[in-house]
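Asker: Just need the structure, nothing else, for what follows:
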Amino acid sequence: MSDIYQFSVTDSTGNQVNLSDYQGKWLLIVNTASECGFTPQYQGLQAMYDRLKEKIEILAFPCNQFGQQEPGDNTQIKSFCDLKFNISFPLMAKIEVNGDNADPLYKYLKSEQKGVLGTQAIKWNFTKFLVSPTGEVLKRYAPTDKPESIEQDLAKLIN
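Answerer: Down below sits the predicted model:
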């Protein structure tokens, strides 16, 4: 596959979402967890989304593969995100990002932008992938990279 627009994913309410619907927008794809030390990044992601939502879409993919920090089901996760962070960007269904059952989208993202020392595996919650409006995976951000620093990168690219 040459871009991410060939993929479809499931949102937190069970609806299929074609990533081609986002063609022409920047995408930030993030694996998330509700009980992680990085969970407060939801607030920064929402603030960035509020400022840039005409140009960027943030897609959050809950995952329970790291320290069992996302134990809830899709309904519980959505409720947590709504109540605690009032997110308005799309929340997808809970997935796996590593291993044999990794979501095909994440297999593709990891092959396009490898991690430290060329590894493909996602190391922890809140790893982020920046995708261009043409569907090219441009950059992989570590969990420690805060939304504010990513927004600075975006400002250079989208204006």
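
Asker: Every contact and neighbour count from this point should use C-alpha atoms.
Answerer: OK.

Asker: Give me the nearest residue to R140, chain neighbours excluded.
Answerer: Leaving aside its sequence neighbours, R140 sits nearest to F129 (CA to CA, 6 or more residues apart in numbering; 4.6 Å).

Asker: and what of K139?
Answerer: L130 is the one closest to K139 (CA to CA, 6+ apart), at 5.2 Å.

Asker: what sits up against the helix or strand the one you found falls within?
Answerer: According to DSSP states H and E, L130 maps onto strand 128-131. Contacts to strand 128-131, defined as CA atoms under 8 Å, 6 or more residues apart in numbering, come from residues 26-31, 109, 137-143.

Asker: Then stretch 58-73?
Answerer: With contacts defined as CA under 8 Å, 6+ apart, stretch 58-73 is touched by 27-36, 45, 49, 77, 89-98, 124-125.

Asker: what's the answer for stretch 132-146, then?
Answerer: By CA under 8 Å, 6+ apart, the residues outside stretch 132-146 that reach it are 2-5, 22-27, 38, 41, 44, 109, 112-115, 124-131.

Asker: just the buried members of those residues?
Answerer: Using 16 or more other CA atoms under 10 Å as the burial test, those include 3-5, 22, 25-27, 38, 41, 44, 109, 112-113, 115, 124-131 as buried.

Asker: one more to line up against the first:
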Amino acid sequence: MLGTLLTGLFADKNEAVTRPENTVPAKQTLYDFKVKSLDGKEVDLSKYKGKKVIILNTASKCGFTPQYADWEKFYEANKGKVEVLGFPSNDFGGQEPGSEEEIGAFCQKNYGVTFPMFSKVATKGAEQAPLYKWLSTKDLNGWNDKVPTWNFCKYVINEKGELTHFFASKVKPDSPEFLEAIK
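Answerer: Okay, here's the model as predicted:
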């Protein structure tokens, strides 16, 4: 298990992937999806039209978990322009074993998270959530085939609901490449 954890921590370094110029138009946009919030309510992602959106796969027992604080600070500083959406996942090292209620309590108590958090999802594999299938399937999003390689990978969506960037776990909201992507 330690080998798996270490592989996850070092596998993706600071990987960033940007949508190439003149890519094939996406067959879908973010606005085509409905997801469940942590409290079980259906959320139509079209409610984020006109805003940039950052999608994070999160975990409560990961070396990157302190990023919750970084992303909360970013969310507070950019409210109205950029949305941060958290999707807990237990895909990497079993680092998100809790229920939705436990996840919500953990995020609030330890990091004061106010950005929207959603029900736990699979980000890869046979049970992959439809949103993550779109984010990581070139034929659906127009260019990207990167699935999360560990917890706290980021996808950037533009104001039209199109995927524009993928960032690995180590990239934080103050990283130059991320700041460039959200200009």
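
Asker: TM-score for this pair?
Answerer: Superposed pair, TM-score by TM-score structural alignment, normalised by the length of structure 1: 0.91. Supporting alignment: 152 aligned residues with a CA RMSD of 1.4 Å.

Asker: could I get the contacts of strand 128-131 of structure 1 as JSON lines with distance to D82 of structure 1 and secondary structure?
Answerer: Compiled in JSON lines, those are given as follows (distance: CA to CA, whole Å; DSSP: H, G, I helix; E, B strand; the rest coil):
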{"residue": "W26", "distance to D82 of structure 1": "23", "secondary structure": "strand"}
{"residue": "L27", "distance to D82 of structure 1": "21", "secondary structure": "strand"}
{"residue": "L28", "distance to D82 of structure 1": "19", "secondary structure": "strand"}
{"residue": "I29", "distance to D82 of structure 1": "18", "secondary structure": "strand"}
{"residue": "V30", "distance to D82 of structure 1": "17", "secondary structure": "strand"}
{"residue": "N31", "distance to D82 of structure 1": "17", "secondary structure": "strand"}
{"residue": "L109", "distance to D82 of structure 1": "27", "secondary structure": "helix"}
{"residue": "V137", "distance to D82 of structure 1": "28", "secondary structure": "strand"}
{"residue": "L138", "distance to D82 of structure 1": "29", "secondary structure": "strand"}
{"residue": "K139", "distance to D82 of structure 1": "28", "secondary structure": "strand"}
{"residue": "R140", "distance to D82 of structure 1": "26", "secondary structure": "strand"}
{"residue": "Y141", "distance to D82 of structure 1": "25", "secondary structure": "strand"}
{"residue": "A142", "distance to D82 of structure 1": "25", "secondary structure": "coil"}
{"residue": "P143", "distance to D82 of structure 1": "22", "secondary structure": "coil"}
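
Asker: if we take those, which one ends up nearest to K55 of structure 1?
Answerer: W26 (6.2 Å; CA to CA).

Asker: which residue lines up with the closest one in structure 2?
Answerer: Under the alignment (TM-score structural alignment), W26 of structure 1 pairs with K52 of structure 2.

Asker: before we move on, what about N125 of structure 1?
Answerer: Using TM-score structural alignment, N125 of structure 1 pairs with N151 in structure 2.

Asker: That match and T58 touch, don't they?
Answerer: Yes: with contact defined as CA atoms under 8 Å, N151 of structure 2 counts as touching T58 (5.5 Å).

Asker: ok, and for stretch 96-104 of structure 1, which residues are buried?
Answerer: Buried-residue list, stretch 96-104 of structure 1, by 16+ other CA under 10 Å: E96, V97, N98.

Asker: what separates it from the chain centre, distance-wise?
Answerer: 14 Å (CA atoms, centre = their mean, to the nearest Å).
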